[in-house]
Every structure is written in C-alpha cells, then in structure tokens.
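**Q** please find the sequence and the predicted model below.
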Amino acid sequence: MVAEGARNDRTAGADEGAEATSEGVTPEAVDPKVAAAVAAAEAAGPQNGETVRIDSWIWSVRLVKTRSMGAAACRGGHVRVNGERVKPSHSVRVGDEVRVRVETRERVVVVKRLIRKRVGAPVAVQCYVDNSPPPPPRGPPPRRPCAR
C-alpha cells in the first residue's frame, strides 16, 4: 500500500504542475526537488549586503570544475566582469555580466542570483541568464581507413 500512496502522490504532483504551467509558472519552479534545492541554495547564500567572490560564484554555478580553476582563470585574465579583468576576490553582484573563457569556448552570463555553495545543474541554470554564443559546430567524424 505504501507504493500505491507514493504513486498517487506523484500523479497528484503532476496534475498540480500542469495547472501551474497553464498559469504561467515555469516547470522548473514547480518541480519540488528543484524548488527545495533553490531554497537551500538561497538559505546558504549571502544575506542582504553581503557579497560573493567571483571565483566562488563561477564554481557554484558550474562554469568551472573547481574553485581553484576559477581562481586560476581569474589570475590568467580569462574572467571579465562588466568588461574588466578581475582578481579572484572581486565581488559579484546581481546584474553583472560575467565572461569566462573555458578551454576554447567563451561563456557570457548575466548574474540573476548569488550563491556560495555548489548546486546541481538544474538549480545552477536558474542563477544566471546565458548569453553565450553557440558552440562551434563539430566537423564530420573521421573516416576509417580501408582494410585492403
């Protein structure tokens, strides 16, 4: 009976999600797991007036793999905030445009939410607006040589 109750809860949640979507709420905000993760990230984030370091923020929203890689990118001049190269300790604010060059691609994002802790990808996407150019197209796959 527990399995049936759990299944009924899931189907009821799906119906609520359909109603919320028709009212104009995004599906990401309706998903209870994503909503809980967003709430946890905001609770662990800075309070009013506090700031977040740029190296920590780009790591938290998954633009770089580690915080030390974020700091190294800043020291190497690969991170710009509002068009200026910044140090790893630079404070980021909501509305700042952040450009990060990772490997061969440049990511251009606008900060929507400040967070300090690393979060999952669905939550991270809600913390910025991605204005990055599309990645370069991949070439055709390499041809295999004939075995004659």
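**A** Great, that's in hand.

**Q** going forward, measure contacts between C-alpha atoms and count neighbours the same way
**A** Will do.

**Q** contacts for the strand or helix carrying M69 next, please.
**A** Using DSSP states H and E, M69 maps to helix 67-75. Helix 67-75 is contacted from outside by 55-56, 58-59, 64, 79-80, 85-88, 100-101, using Cα atoms under 8 Å, 6 or more residues apart in numbering.

**Q** in CSV, list those residues along with neighbour count.
**A** Converted to CSV, the contacts of helix 67-75 look like this (neighbours: other Cα atoms under 10 Å):
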residue, neighbour count
D55, 29
S56, 25
I58, 28
W59, 23
V64, 20
V79, 29
R80, 20
R85, 17
V86, 21
K87, 20
P88, 19
V100, 23
R101, 17
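
**Q** hold the first one in mind and look at this next one:
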Amino acid sequence: MRIDKYLWCVRYYKTRSIATTACKKGHVRINNEVVKPSRDVYPQDTIELRKDQINYKLKVNDLPESRVGAKLVDIYRTDITPKEQFEAQELLKYSKDYYRKKGVGRPTKKDRRDIDDFTTENE
C-alpha cells in the first residue's frame, strides 16, 4: 500500500491529496528515509511524520483494505510518539496567549456599536 494512502486510511490526514503534499514536502519518513508518496508501506515499518508542529512516530501493524473508522485505527498502527512532543505543543499554546491578550486588537461588535454611537452623537 502506498504511504499517502496508508496515512489517509489510518486518519492522520483528512484527504489523500493532503497526505501526498506532506510526502512531497518531506514531512514523512519511513525507517529514517524521506519518501515519495508512491513508496510502499509494509508491516513493521516505522513512520515518522510532522503535522501541526508535532513529530509523530508510529509503527505499522497491518495494512487496512480501505479507510477505517476511528475506533479501529489502533489495529493497524501503534503510536510510539514520545510524550514530550505533546507537552511541547501545550507549552506553545500557552506562549501564544502570552503575546496577544484576548480583546486587544480589532474591536468587537459591541465595541464597534459603542464607537458608532459615540461618533453619531457628536455630529
């Protein structure tokens, strides 16, 4: 089975074209080799992929016939992603909140109505 189809079947990407694009950009590796979308996947292969600033690692257990439901994904792959990757994502989320406070920036609808009321009263 092709790597782009496998990643789509086990629900790492929403469409096959997105999976193909990720392979072309070099975000997907099999056994530490950057691969093309047409590369075949076999059981016991180790796949590394970068998605949403997380480096996922998974081991192929079996090959599905077609796209599987979310509950059945664990039959076909084993997720061996280190926990540090997910913790780093949480820290990144908090750092974004630090730089831009909520409510700062563009006016909300209420702010806009208040501004409009204020400017129409002065005319």
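**A** That came through fine. What you are looking at is a predicted structure, and each value in this text was computed from that prediction instead of being measured.

**Q** could I get the TM-score for this pair?
**A** A TM-score of 0.69 describes the superposed chains when it is computed by TM-score structural alignment, normalised by the length of the second structure; 94 aligned residues with a Cα RMSD of 1.8 Å.

**Q** ok, back up a step: where does the helix holding M69 of the first structure end up in the second structure?
**A** Using TM-score structural alignment, the residues of the second structure aligned to helix 67-75 of the first structure are 16-24.

**Q** could you give the separation of that stretch from the chain centroid?
**A** 12 Å (Cα atoms, centre = their mean, to the nearest Å).

**Q** what do you get for stretch 30-47 of the first structure?
**A** Using Cα atoms, centre = their mean, the offset of stretch 30-47 of the first structure from its chain centre is 13 Å.

**Q** distance check, N31 of the second structure against K24 of the second structure.
**A** When distance is defined by Cα to Cα, to the nearest Å, N31 of the second structure is 17 Å away from K24 of the second structure.

**Q** between these two, which is the more surrounded one?
**A** K24 (15 against 12; other Cα atoms under 10 Å).

**Q** possible to save the contacts of helix 67-75 of the first structure as CSV with distance to P145 of the first structure?
**A** Output for the contacts of helix 67-75 of the first structure, formatted as CSV (distance: Cα to Cα, whole Å):
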residue, distance to P145 of the first structure
D55, 46
S56, 47
I58, 43
W59, 42
V64, 38
V79, 42
R80, 45
R85, 47
V86, 49
K87, 49
P88, 48
V100, 39
R101, 36
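
**Q** R107 of the first structure: which of those residues is nearest?
**A** Using Cα to Cα, V100 is the member of the contacts of helix 67-75 of the first structure that lies nearest R107 of the first structure, at 5.2 Å.

**Q** ok, which stretches of the second structure are helices?
**A** Using DSSP state H, the helices of the second structure run over 3-9, 16-24, 73-76, 83-99, 109-121.

**Q** for K59 of the second structure, find the nearest of these.
**A** When these are compared (using Cα to Cα), the closest one is helix 73-76, at 8.7 Å.

**Q** rewinding a little: closest one to V41 of the second structure among the helices of the second structure?
**A** For V41 of the second structure, the closest of these is helix 3-9, at 5.7 Å, according to Cα to Cα.

**Q** most centrally placed residue in the first structure?
**A** A124 (2.7 Å; Cα atoms, centre = their mean).
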